[in-house]
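Asker: The amino acid sequence is not available; the structure is as follows:
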């Protein structure tokens, strides 16, 4: 490979079209799948084992992070979570690009965080190439049950996302936002 050629993983993380069937990405997905199976078999009585598996799986795990199984992700290594993160049952993080989550973030059951997307041009889509855009979630954010966070979104500090919301655009700090598409319905005084 010349010095100017990018790997499929580099393309993926750069937000460019990439092939998820690339051997390096397939191997990383299999690794994550193995760790997720191990994690799903743990119990509440095994907090140290759960923390070790999360440290092996994710790019960063803050102190006292808790993800309730079942949990699903693509690679894990592109997920960076802060201290006291909590994700309830059925969480999904498609981490084909980076997901940065701050401290004290709470996710209700079935929250879905998607960096992954596909080309809208059907001719390009038929090539099997995919796209991904990073997601950033600030500190002290609450995300209600069944909410979907779409690729490329940033959610500011101290914000609440209502249950069932579909977040397609950035949401500022100190806001309460709900709906499909998600929109700010109330701004909080500075916290």
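Answerer: Nice, I can see it. Predicted model only: the values in this text are computed from it and were never measured.

Asker: from here on, contacts and neighbour counts on C-alpha atoms
Answerer: Will do.

Asker: could you pull out the helices for the protein?
Answerer: 8-13, 23-40, 47-57, 122-125 (DSSP state H).

Asker: just those: most buried one?
Answerer: helix 8-13 (a mean of 19; mean count of other C-alpha atoms under 10 Å).

Asker: Alongside the first one, take a look at this:
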């Protein structure tokens, strides 16, 4: 593993998050998110200027309700008409792509980082970043958690409070902890 920790993170290799370059990027994100979350609602509009410059991309009419939190921001790509309700957290150590027309309920959490399985590795800050992709017109219910490396297909529904540990096929509804497909009667 050669290169900076940021390069390792982007390549999907083990890296240490206890790195000055990565910490500086997280501080930039926290500052931009704080500015956005502190604006009066009428001044936020769609994705506000403090977040637009931070995010990888934000389509037309993409909207993020405050409060919002992300790790870096530059790995978040929102399609047209995406809506993130209040309290969403995206820990974007890898790309997070959310397709057009997709809705995320309040307090949805998306985690791209997996920590090392051994205590010594965790103490050293070792992580590996895995991308998350959510297709067009999906609906992610409130307080759902989507884990690293997961793909949620277009038109899928993730029930409120579900913990998504496996890929969700298009036009499938999943519920529970861990999330499982709902059987059709």
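Answerer: On my side now, so go ahead. Just so it is clear, the structure is predicted and the values come from calculations on it, not from any experiment.

Asker: just to revisit the earlier point, quick one: closest of the helices of the first structure to residue 152 of the first structure.
Answerer: When these are compared by C-alpha to C-alpha, helix 8-13 sits nearest residue 152 of the first structure, at 12.0 Å.

Asker: Using the aligned residues only, give the average distance of that closest one to the second structure.
Answerer: Mean deviation of helix 8-13 of the first structure relative to the second structure after superposition (mean C-alpha distance after the TM-score superposition for the first structure): 1.0 Å.

Asker: In contact with the spatially most central residue of the first structure, which residues?
Answerer: With distances taken as C-alpha atoms, centre = their mean, the residue of the first structure nearest its centroid is residue 93 (3.6 Å). Counting by C-alpha atoms under 8 Å, 6 or more residues apart in numbering, residue 93 of the first structure touches 72-74, 112-115.

Asker: rewinding a little: turn the helices of the first structure into JSON lines, including distance to residue 82 of the first structure.
Answerer: Output for these, formatted as JSON lines (distance: least, C-alpha to C-alpha, whole Å):
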{"stretch": "helix 8-13", "distance to residue 82 of the first structure": "21"}
{"stretch": "helix 23-40", "distance to residue 82 of the first structure": "19"}
{"stretch": "helix 47-57", "distance to residue 82 of the first structure": "12"}
{"stretch": "helix 122-125", "distance to residue 82 of the first structure": "35"}
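
Asker: so which of these gets nearest residue 107 of the first structure?
Answerer: Closest approach to residue 107 of the first structure among the helices of the first structure is made by helix 47-57 (16.6 Å; C-alpha to C-alpha).

Asker: what is the orientation angle of that closest one with helix 23-40?
Answerer: Helix 47-57 of the first structure and helix 23-40 are oriented at 170 degrees to each other (axes from the mean of the first three to the mean of the last three C-alpha atoms, to 10 degrees).

Asker: Pull the residues that contact helix 47-57 of the first structure.
Answerer: So helix 47-57 of the first structure is contacted by 32, 35-36, 38-39, 42, 61, 65, 75-77 (C-alpha under 8 Å, 6+ apart).

Asker: one step back: which among the contacts of residue 93 of the first structure end up buried?
Answerer: If you count burial by 16 or more other C-alpha atoms under 10 Å, the buried members of these come out as 72-74, 112-115.

Asker: Ok, which of the helices of the first structure comes nearest residue 139 of the first structure?
Answerer: helix 47-57 (20.0 Å).

Asker: That closest one vs the second structure, average distance?
Answerer: Helix 47-57 of the first structure sits 3.0 Å off on average (mean C-alpha distance after the TM-score superposition for the first structure).

Asker: can you tell me which residue in the first structure aligns to residue 8 of the second structure?
Answerer: Under the alignment (TM-score structural alignment), residue 8 of the second structure pairs with residue 11 in the first structure.
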